[in-house]
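1. here's my sequence, what's the structure:
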Amino acid sequence: MSAHRPTVGVLALQGDVREHLAALTAGGADAVAVRRRSELAAVDGLVLPGGESTTIDRLLRVFELREPLRERIAQGLPVYGSCAGMILLADRLLDGGAGQETLGGLDVTVRRNAFGRQVQSFEEDLPVEGVTGGGDDVRAVFIRAPWVEDAGPGVRVLARVGAGPAAGRIVAVRHGGLLATSFHPEITGDDRVHRYFVAMVRSQGGPPADRPEGTTGTG
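-> Just a heads-up that it's a prediction; the model follows:
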């Protein structure tokens, strides 16, 4: 891994892959699409994009990526999940599809499609801890989005909905090397969430083979 430009993959089975690749590139990473085990093995971090979580779950099995990805997450691979990606990272899932499973690793309970149908999609400007600082809030776009129903003691809550019927609901979290948002920063032209994730990847120090035996890098 380059100290300046880590290689960060985007799982390219379904969802808004191109937008994440562009945001990661702008955010300081060498961004690559990941569809094969060899490509997964070569990245320093990974983005699980928005899309349809049940479809991505099925395609992970078809492409024989599910178990290799679970193993890399357990070994400390930094991963950012947006919208459907948040669902895939959750240890516990409410209102999942029939037979749907998650990759796990993130000690949260996530409610799928918590904000309602696509016609109920909305946008809101949110402060995001570690991302906005004293600057402008992040424009958060919610499209059939999940929310975090509850978070474990080691999970840092980064953002909550500020207004409306869902005020106070958790929509951004970090747990060690895992980051998740209910919203889609990749479609707004604001790369600050991706810059934050790229900095997380740099701090992990590279893929498992580069780390001393017995370390996970998840902190």
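2. every contact and neighbour count from this point should use C-alpha atoms.
-> Will do.
3. would you map the strands across the protein?
-> Applying DSSP state E to the chain gives strands spanning 7-11, 30-34, 45-48, 79-82, 90-94, 106-111, 122-126, 138-142, 147-151, 156-160, 170-175, 178-181.
4. who wins for proximity to residue 193 among these?
-> strand 138-142 (8.5 Å; C-alpha to C-alpha).
5. check contacts around the residue nearest the centre of the chain.
-> Central residue of the chain (C-alpha atoms, centre = their mean): residue 81, 1.4 Å from the mean position. Neighbouring residues of residue 81 by C-alpha atoms under 8 Å, 6 or more residues apart in numbering: 47, 48, 49, 50, 87, 88, 89, 179, 180, 181.
6. so the fourth one touches residue 184, yeah?
-> In other words, residue 50. Yes: here residue 50 reaches residue 184: they are 7.2 Å apart, a contact under C-alpha atoms under 8 Å.
7. overlap in contacts, those two.
-> With C-alpha under 8 Å, 6+ apart, residue 50 and residue 184 have common neighbours 82, 83.
8. what about the two, which has more around it?
-> residue 50 (27 against 24; other C-alpha atoms under 10 Å).
9. here is the second sequence; please produce its structure so I can put it next to the first one:
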Amino acid sequence: MAGNGDRVGVLALQGDFREHVQILQRLGVEPVEVRRPEELEDLAGLIIPGGESTTIGKLMLENGLLDAVRSYYYRNGKVWGTCAGMVLLASATTGPPQPLIALMNALVERNGFGRQVHSFERELDVKGFDEPFPGVFIRAPFFEEVGPGVEVLSEVQGRIVAAAGERVLATAFHPELTDDTRFHEYFLQEVCGI
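-> Next comes the predicted model:
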């Protein structure tokens, strides 16, 4: 699958970035913990992890990463956001104003499934996957609606929880908290092309 020398960044400002780093290592990809704009250079892709979207957005602003990630994307970069990362990738949110990277034509509902106590796990039917995927939802968002150019990959109770656009992937759940590496493989192969 991944060749030697393939480097994939994981935004490492807050949240569960370490789990993504460990999975990338298992898949034979060199992970790069991204904390500064210059660390986006020469990456095959970038993962924005789960955590707290408002906090991550503010830290990205403070560190010059909000514009840098947009710039990376528009220079043919590939980006995947999980949970809070999905919120940051959306073009709009129904919640209070917060910094957004806005790479995906979609409206996101933050904490759409409820508070921490409403967290749950669910087997997900995912477009292109032969077997269900174990979805771990923690204060999870969902896409209220998606615009042209966004393909829905999975839904729960009629709510969009995974979608893909041009060089961008978003999941409302946490694939990094499972032993199933298929979403990481999907990102590497289908989005990054490695």
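10. TM-score for these two?
-> Here the TM-score for the pair of chains, by TM-score structural alignment, normalised by the length of structure 2, is 0.94; 193 aligned residues with a C-alpha RMSD of 1.6 Å.
11. one step back: closest to residue 203 of structure 1 out of the strands of structure 1?
-> strand 45-48 (10.9 Å).
12. how far off centre is that closest one?
-> Counting by C-alpha atoms, centre = their mean, to the nearest Å, strand 45-48 of structure 1 is centred 7 Å from the centre of its parent chain.
13. just checking, what packs against that strand?
-> Contact here means 3 or more C-alpha pairs under 8 Å, 6 or more residues apart in numbering; DSSP states H and E; on that basis strand 45-48 of structure 1 packs against strand 7-11, strand 79-82, helix 84-89.
14. now render the ones you listed as a markdown table, adding distance to residue 155 of structure 1.
-> Supplementary listing: those in a markdown table, determined by distance: least, C-alpha to C-alpha, whole Å:
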| stretch | distance to residue 155 of structure 1 |
| --- | --- |
| strand 7-11 | 23 |
| strand 79-82 | 14 |
| helix 84-89 | 13 |
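15. what's the most buried one of those?
-> helix 84-89 (a mean of 31; mean count of other C-alpha atoms under 10 Å).
16. ok, average deviation of it from structure 2?
-> With the two structures superposed, helix 84-89 of structure 1 lies on average 0.3 Å from its match in structure 2, counting by mean C-alpha distance after the TM-score superposition for structure 1.
17. out of the strands of structure 1, the one nearest residue 190 of structure 1 is which?
-> Nearest to residue 190 of structure 1, of the strands of structure 1 and by C-alpha to C-alpha, is strand 138-142 at 7.6 Å.
18. okay, the angle between that closest one and strand 170-175?
-> 110 degrees (axes from the mean of the first three to the mean of the last three C-alpha atoms, to 10 degrees).
19. which residues of structure 2 does strand 138-142 of structure 1 align to?
-> The alignment of strand 138-142 of structure 1 onto structure 2 (TM-score structural alignment) covers residues 133-137.
20. and the matching stretch, how far from structure 1 on average?
-> Superposing on structure 1 and averaging over aligned pairs (mean C-alpha distance after the TM-score superposition for structure 1), stretch 133-137 of structure 2 comes out at 0.5 Å.
21. neighbours around the nearest residue to residue 64 of structure 1 once chain neighbours are set aside, how many?
-> Nearest-residue entry for residue 64 of structure 1: residue 37, 7.7 Å, with adjacent residues in sequence omitted and distances by C-alpha to C-alpha, 6 or more residues apart in numbering. For residue 37 of structure 1, the neighbour count with other C-alpha under 10 Å is 15.
22. for residue 68 of structure 1, see how far away residue 37 of structure 1 is.
-> 7 Å (C-alpha to C-alpha, to the nearest Å).
23. and for residue 49 of structure 1?
-> 18 Å.
24. swap in residue 14 of structure 1?
-> 18 Å.
25. got it, and residue 183 of structure 1?
-> Taken as C-alpha to C-alpha, the span from residue 183 of structure 1 to residue 68 of structure 1 is 26 Å.
26. neighbour count: the two, which is higher?
-> Neighbour totals were compared for residue 183 of structure 1 and residue 68, and residue 183 leads with 27 against 14 (other C-alpha under 10 Å).
27. what residue in structure 2 is paired with that one?
-> Per TM-score structural alignment, residue 183 of structure 1 is aligned with residue 173.
28. hmm, its match is touching residue 133, no?
-> No: using C-alpha under 8 Å, residue 173 of structure 2 is not in contact with residue 133; the gap is 10.5 Å.
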